[in-house]
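My questions concern the predicted model and sequence given below.
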Amino acid sequence: MFTGIIESTGVVEHIEHSGANIHFTLSCPFTGELKIDQSVAHNGCCLTVVAIKDDRYTVTAIAETLEKTNLGSWETGTVVNLERCVQMNGRLDGHIVQGHVDKTGKVISIENKDGSYFITFQYDNHEGAFVTVPQGSVTVNGISLTVARSGADDFSVAIIPYTWEFTNLQFLKPGDLVNLEFDIIGKYIAKLISTNAHIKL
């Protein structure tokens, strides 16, 4: 489990294709603290550390992960948001994040608000399974964010300067794909409502 509070960014150093899978080797400030089999969220996608050498470590993304996330668009030099799993004796500063990306969304616009930023994302929601609510939580590229404006298939967030500076949001441009994980409680409620839509209260 994660919180959506980014510890650091990492850089993709090497990419190796193996059948339908891709092995990504990255460098980051806390590589020396990692262990084999440890879970790390990469742009909000939980991946397992499979190898460590010097200041670099390797994770593997399987075909299903590549289909649901933006990992397939990574290149050497791509900057990635990183978070290690939450320690249960610590504070939950963000919100409950599973590291299971629901789908990708597209950057529609980025507005500079004299130091802060207002970003709008759009996503495919034809089944109505994924919803946001104003002042609710959503995870974008692994970052726990508060929804500022909510639509049926889009939403906007307001980004403070610190988050802009210390995550990969600063590199986004309209048309880019981001990983989205919607609030777990909201997903359960949406599922419950759709499953029992025939029941009259």
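Yep, it's here.

from here on, contacts and neighbour counts on C-alpha atoms
Will do.

For this structure, give the helix that spans the most residues.
Residue-count comparison of every helix in the chain, with assignments taken from DSSP state H, identifies helix 184-195 as the longest.

Do a quick rundown of the helices in the chain.
So, for the chain - with DSSP H - the helices run 63-68, 161-166, 184-195.

chain center to stretch 99-116: distance?
Per C-alpha atoms, centre = their mean, to the nearest Å, the displacement of stretch 99-116 from the mean C-alpha position of its chain is 11 Å.

Use this one as the comparison:
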Amino acid sequence: MFTGIIEQIGSVQKYLALDDSQTGGNGASLTIENAGPILKDCHLGDSIAINGTCLTVTEFNNDSFKVGISDETLRRTTLGSSKVGDKVNLERAISGNVRFGGHLVQGHVDTIAEIINRHPDGNSISFTFRLRDSEFINYIVPKGFIAVDGTSLTVTGVNYQEATFSIMMVAYTQSKVVLPLKKIGDYVNIEVDLTGKLISRQVELQLGSQISNENSQLYQLISRIIDKKLSRSTRND
């Protein structure tokens, strides 16, 4: 788990679409440099989020570390388009004694989004994004949490028809994360708030359970409504 509070901005040192080395696992791999401050307590197998994507450290030294990337992660995230020199957000998985400053972030990216607008608002920057997979807009609510490239942010507006949402980034945060470096047309990783997904799933399960149970209050209510409609239809005939 992560908090969405970025600890370090690193740089892509190397991206390999096929890494057949012992630490590459015959898949894609990514090596990140300028990561020294978060590697002082690093161990092989530790989890580090790169632009909001939880990945496992397979190799590291004092300044850089390497991770493998699965095909599923490549499909879900922007990491497959990584280029040498790209700046990335870094955050270590939380430990038990860390203050929780952001929100609960799993590091499991749901989809990507395109930056379709950005403009200054005082000393802040307003960003608007369009989701690639529009179904995830149902989990985004105004004033709710969202993780953009792993950064915990507050949603300022949502357009459910257009599958777009907006955030406002204050001046302090601008110097700590990579988003201000991106322009209109660039893509970012999106993880919607876990709470919304859990509530939605529980509602689906409860409704499904009650509809299939003839003794449930919901089933009986629907049956009465149908009987009433049928009775009216018969009288009108």
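Arrived safely, thanks for sending. Computed from a prediction, not measured in an experiment: that's the story for all the values here.

After superposing, what score do the chains get?
Scored against TM-score structural alignment, normalised by the length of structure 1, the superposed chains reach a TM-score of 0.92; 201 aligned residues with a C-alpha RMSD of 1.9 Å.

thinking again about what came up before, for the helices of structure 1, which one sits closest to T139 of structure 1?
Comparing the helices of structure 1 by their distance to T139 of structure 1 (C-alpha to C-alpha), the top pick is helix 184-195, with 10.6 Å.

about what we covered before: rebuild the helices of structure 1 as a markdown table, extending it with mean neighbour count and distance to T25 of structure 1.
Putting those into a markdown table (neighbours: other C-alpha atoms under 10 Å; distance: least, C-alpha to C-alpha, whole Å) gives the following:
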| stretch | mean neighbour count | distance to T25 of structure 1 |
| --- | --- | --- |
| helix 63-68 | 14 | 16 |
| helix 161-166 | 13 | 21 |
| helix 184-195 | 14 | 30 |
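
Give the equivalent position in structure 1 for Q13 of structure 2.
Residue correspondence, TM-score structural alignment: Q13 of structure 2 in this structure matches E13 in structure 1.

since we're on that match, how many residues are nearby?
17 (other C-alpha atoms under 10 Å).

Quick check: it vs V140 of structure 1, distance?
Computed as C-alpha to C-alpha, to the nearest Å, the E13 of structure 1 to V140 of structure 1 distance reads 23 Å.

In structure 2, which residue is most central in space?
Taking C-alpha atoms, centre = their mean, the centroid of structure 2 lies closest to E191, which sits 1.4 Å from it.

post-alignment, the longest helix of structure 1 versus structure 2, mean distance?
Compared with structure 2 after fitting, helix 184-195 of structure 1 deviates on average by 2.1 Å (mean C-alpha distance after the TM-score superposition for structure 1).

Output the helices of structure 1 as TSV; include the columns distance to T104 of structure 1.
Listed next are the helices of structure 1 as TSV, based on distance: least, C-alpha to C-alpha, whole Å:
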stretch	distance to T104 of structure 1
helix 63-68	7
helix 161-166	20
helix 184-195	16
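
Structure 2: which residue goes with A158 of structure 1?
If you follow A158 of structure 1 across to structure 2 using TM-score structural alignment, you land on M168.

For the match of Q13 of structure 2, give its distance to K53 of structure 1.
With the distance defined as C-alpha to C-alpha, E13 of structure 1 ends up 12 Å from K53 of structure 1.

can you pull out the strands in structure 2?
The residue ranges that make up the strands of structure 2, judged by DSSP state E, are 8-19, 27-33, 47-50, 53-60, 65-69, 87-92, 111-121, 124-131, 145-148, 151-159, 164-169, 187-192.

and of those strands, who's closest to L181 of structure 2?
So among these, strand 87-92 is nearest, using C-alpha to C-alpha, at 8.5 Å.

that older thread, the strands of structure 2 into TSV, with extra columns for distance to L179 of structure 2?
Putting those into TSV (distance: least, C-alpha to C-alpha, whole Å) gives the following:
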stretch	distance to L179 of structure 2
strand 8-19	11
strand 27-33	18
strand 47-50	13
strand 53-60	15
strand 65-69	22
strand 87-92	9
strand 111-121	10
strand 124-131	9
strand 145-148	8
strand 151-159	9
strand 164-169	9
strand 187-192	8
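
closest one to D41 of structure 2 among those strands?
For the strands of structure 2, proximity to D41 of structure 2 was assessed by C-alpha to C-alpha; strand 87-92 is nearest, at 10.0 Å.

from memory S8 of structure 1 sits against T31, does it?
No. Taking C-alpha atoms under 8 Å as the definition, S8 of structure 1 is not a contact partner of T31, at 10.8 Å.

Pull up the distance across stretch 40-56 of structure 1, start to finish.
Separation of the first and last residues of stretch 40-56 of structure 1 by C-alpha to C-alpha is 14 Å.

okay, now the match of A158 of structure 1: neighbour count?
Other residues near M168 of structure 2 come to 19 when the count uses other C-alpha under 10 Å.

And the contacts of stretch 36-56 of structure 2?
Counting by C-alpha atoms under 8 Å, 6 or more residues apart in numbering, stretch 36-56 of structure 2 makes contact with 2, 4, 7-8, 57-64, 67-69, 77, 88-93, 106-109, 147-151, 189-191, all of which sit outside it.

returning to what we had before: relative to strand 177-182, how tilted is the longest helix of structure 1?
On the basis of axes from the mean of the first three to the mean of the last three C-alpha atoms, to 10 degrees, helix 184-195 of structure 1 is oriented at 70 degrees to strand 177-182.
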